[in-house]
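# What follows is a predicted structure for the sequence shown.
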Amino acid sequence: MVNQPMDLFSQPPRCRVGKVVKSNSHCDYVVQVDDAQDVVTPPSPEDCGFGQFVSFDNDRRHWAVGLVYNSQLFNPLFLNNGPRLSSEPDPLFTPDLVQETRTLLGIVLVGSFAEGDQGRYGIHGIPRVVVPANTAVYKMTDEEIYQFHRNGEGKSQFSYYSHLLRSGGLFAAQLALQVLTDLVDSHLFSEVEEKALQVLGKELSWKNTLGAIR
């Protein structure tokens, strides 16, 4: 990893994406995205897109680092065969009517942060702890992504690759390829490390192509 000037990491306040509402397994969590009913400034679609790094944190501790691998729209009115209004309800006469449509994200945990002699660094793999319900989830900044890909000795690492291919859902290969592309485009790595990531990405892309042909 190359040393980056501090002004590269000049970031606005952290962007909250949402909160944990359930889990499907020890490393597969469902996050409900904040909307205008929850916060003053909800996240944009780009803040919680496919392959986005996120951090699970609350006021007590940091819990885990994850990647968005899936999304779902939850609409309880879908297939509702009951009587319907002939037009959209007027908010003047229905002030308590709340929109129940929500966006849910599937997030695979790929590690966590730790503190060392050289500052914050990443521990890659499946976190040992269980993330509590209602834990806030934040979009990770470039600085946090840089720190996560450093080990305790300050060297670059990408040790969650095989775990991502096993646990990234139906789009695991595409997710890994998206992460590799984003890391190369971020220019947080040295030139030699970027070339290694590019080779890994080309190999994965070739395997996907052969798999599709078969």
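The structure has been received and is ready for your questions.
# going forward, measure contacts and count neighbours with C-alpha atoms only.
OK.
# What is the burial count for residue 162?
Residue neighbour count, defined by other CA atoms under 10 Å, stands at 12 for residue 162.
# May I ask which helix or strand encompasses it?
For residue 162, the enclosing helix or strand under DSSP states H and E is helix 161-167.
# buried stuff in whichever helix or strand comes after that helix?
With elements assigned by DSSP H and E, the helix or strand that comes after helix 161-167 is helix 172-186. Counting neighbours by 16 or more other CA atoms under 10 Å, one finds that the buried residues in helix 172-186 are 172, 173, 174, 175, 176, 177, 179, 180, 183, 184.
# Longest helix of the protein, counting residues only.
Using DSSP state H to define each element, the chain has its longest helix at helix 191-213.
# And that helix, what does it pack against?
Contact analysis of helix 191-213 by 3 or more CA pairs under 8 Å, 6 or more residues apart in numbering; DSSP states H and E lists helix 172-186 as its packing neighbours.
# next, the one to line up against it:
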Amino acid sequence: MKIGKIVKSDSHINYVCQVFGPREADVQPAPADYAFGRFVRIAVRSEHGDDPDALFGEALGQSQEPVTYAVGIIYDTILQNPAFGSLGPRLSNEMQVELFSPDYISEKAVLTYIMVLGMLEQRTLFGREPEVLSVMHGVPLLSLELDSVIETMDDAEVCAFHLFRDPAGGPNSQDPYLHMGYIPHIIAQRSSLLPMVTLRIIDQLERLFPENVALLSIVKRNFAWRLKVETTG
């Protein structure tokens, strides 16, 4: 589901998304769609540019070309209301403004902060499930563009982002395993909410990978202990 678009960035990996408001999207996102700890994806610049055949194929879900997405996590939300504090008299209320001035632009907005955790390349063929071609955890080489659309990720895509395979030739090269290579990447950032979003990520992975609950519980306990020690000083 499309929840909003990028309106600014604070760094190469931290972006601000403005959530779609009324009449800005076919389906207006609900608060649960941009909840704390939600995995999202953002398409990286398209290599085919404005090729009409490629764009038409993507619209039909028949594109043969792989699409690269930046995968991120929502870790903060800001409610923006420039009218707050301006409590003087009004000639028109909000309902009258909407009726008599339909071109009036509301400056109220919901902003979510997104940290990019890695990249996911996949290809979608008509009538088939998306095929994951490659996954990378860490800082991407390319930055994202303004007005890029942010979409929510379903459980299957979150699982695909966390499944790695060893290089060909190893004894277990065909056995996928759970990987969280972005954890050091998150720890290095300066935000009081990022440790909490890490615990939220682990909770989600415990549900998606029940066979790894024992390992994830150890990681969660260690991380929670570290968070408690750092908080108490």
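Sure, I can see it. Worth saying up front: this structure is predicted, and the values here are computed from it rather than measured.
# Provide the TM-score value for the superposition.
Once superposed, the chains reach a TM-score of 0.81 (TM-score structural alignment, normalised by the length of structure 1), with 196 aligned residues with a CA RMSD of 2.4 Å.
# follow-up on the earlier one: can you pull the buried residues of the longest helix of structure 1?
By neighbour count on 16+ other CA under 10 Å, the buried set for helix 191-213 of structure 1 is 193, 194, 197, 198, 201, 204, 205.
# Counterpart of the fourth one over in structure 2?
What that stands for is residue 198 of structure 1. By TM-score structural alignment, residue 198 of structure 1 lines up with residue 217 in structure 2.
# how about the strands of structure 2, start to end?
Using DSSP state E, the strands of structure 2 run over residues 2-9, 14-19, 39-43, 67-80, 109-123, 131-137, 149-152, 163-164, 177-178.
# Can you tell me what sits against the fourth one?
Contacts of strand 67-80 of structure 2 from elsewhere in the structure, counted by CA atoms under 8 Å, 6 or more residues apart in numbering, are 34-44, 46, 107-123, 140, 193-194, 197.
# got the angle for it vs strand 39-43?
Compare the direction of strand 67-80 of structure 2 with that of strand 39-43 by axes from the mean of the first three to the mean of the last three CA atoms, to 10 degrees and you get 120 degrees.
# Looking only at strand 67-80 of structure 2, what residues are buried by neighbour count?
With the criterion 16+ other CA under 10 Å, strand 67-80 of structure 2 contains buried residues 67, 68, 69, 70, 71, 72, 73, 74, 75, 76, 77.
# How about the longest one?
When burial is assessed from 16+ other CA under 10 Å, strand 109-123 of structure 2 yields the following buried residues: 110-123.
# gap between the most centrally placed residue in structure 2 and residue 26 of structure 2?
Geometric centre of structure 2, nearest residue: residue 40, 2.3 Å, by CA atoms, centre = their mean. Remark: distance between residue 40 of structure 2 and residue 26 of structure 2 (CA to CA, to the nearest Å) = 19 Å.
# quick revisit: now the buried residues of helix 191-213 of structure 1 in TSV, please, with extra columns for distance to residue 213 of structure 1.
Converted to TSV, the buried residues of helix 191-213 of structure 1 look like this (distance: CA to CA, whole Å):
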residue	distance to residue 213 of structure 1
193	31
194	29
197	25
198	23
201	19
204	14
205	13
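# Looking at these, which is nearest residue 88 of structure 1?
For residue 88 of structure 1, the closest of the buried residues of helix 191-213 of structure 1 turns out to be residue 205, at 47.0 Å, with distances computed as CA to CA.
# doesn't residue 176 make contact with that closest one?
No: with contacts defined as CA atoms under 8 Å, residue 205 of structure 1 does not count as touching residue 176, sitting 9.9 Å away.
# for residue 82 of structure 2, what are its contacts?
The contact partners of residue 82 of structure 2, by CA under 8 Å, 6+ apart, come to 107, 108.
# That one -> structure 1?
Following TM-score structural alignment, the counterpart assigned to residue 82 of structure 2 within structure 1 is residue 76.
# Quick check: the gap between that match and residue 85 of structure 1.
Residue 76 of structure 1 sits at a distance of 16 Å from residue 85 of structure 1 (criterion: CA to CA).
# Residue 96 of structure 1 now?
16 Å.
# picking that back up, export the strands of structure 2 to a markdown table and tack on distance to residue 231 of structure 2?
Output for the strands of structure 2, formatted as a markdown table (distance: least, CA to CA, whole Å):
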| stretch | distance to residue 231 of structure 2 |
| --- | --- |
| strand 2-9 | 28 |
| strand 14-19 | 24 |
| strand 39-43 | 26 |
| strand 67-80 | 18 |
| strand 109-123 | 22 |
| strand 131-137 | 27 |
| strand 149-152 | 31 |
| strand 163-164 | 32 |
| strand 177-178 | 29 |
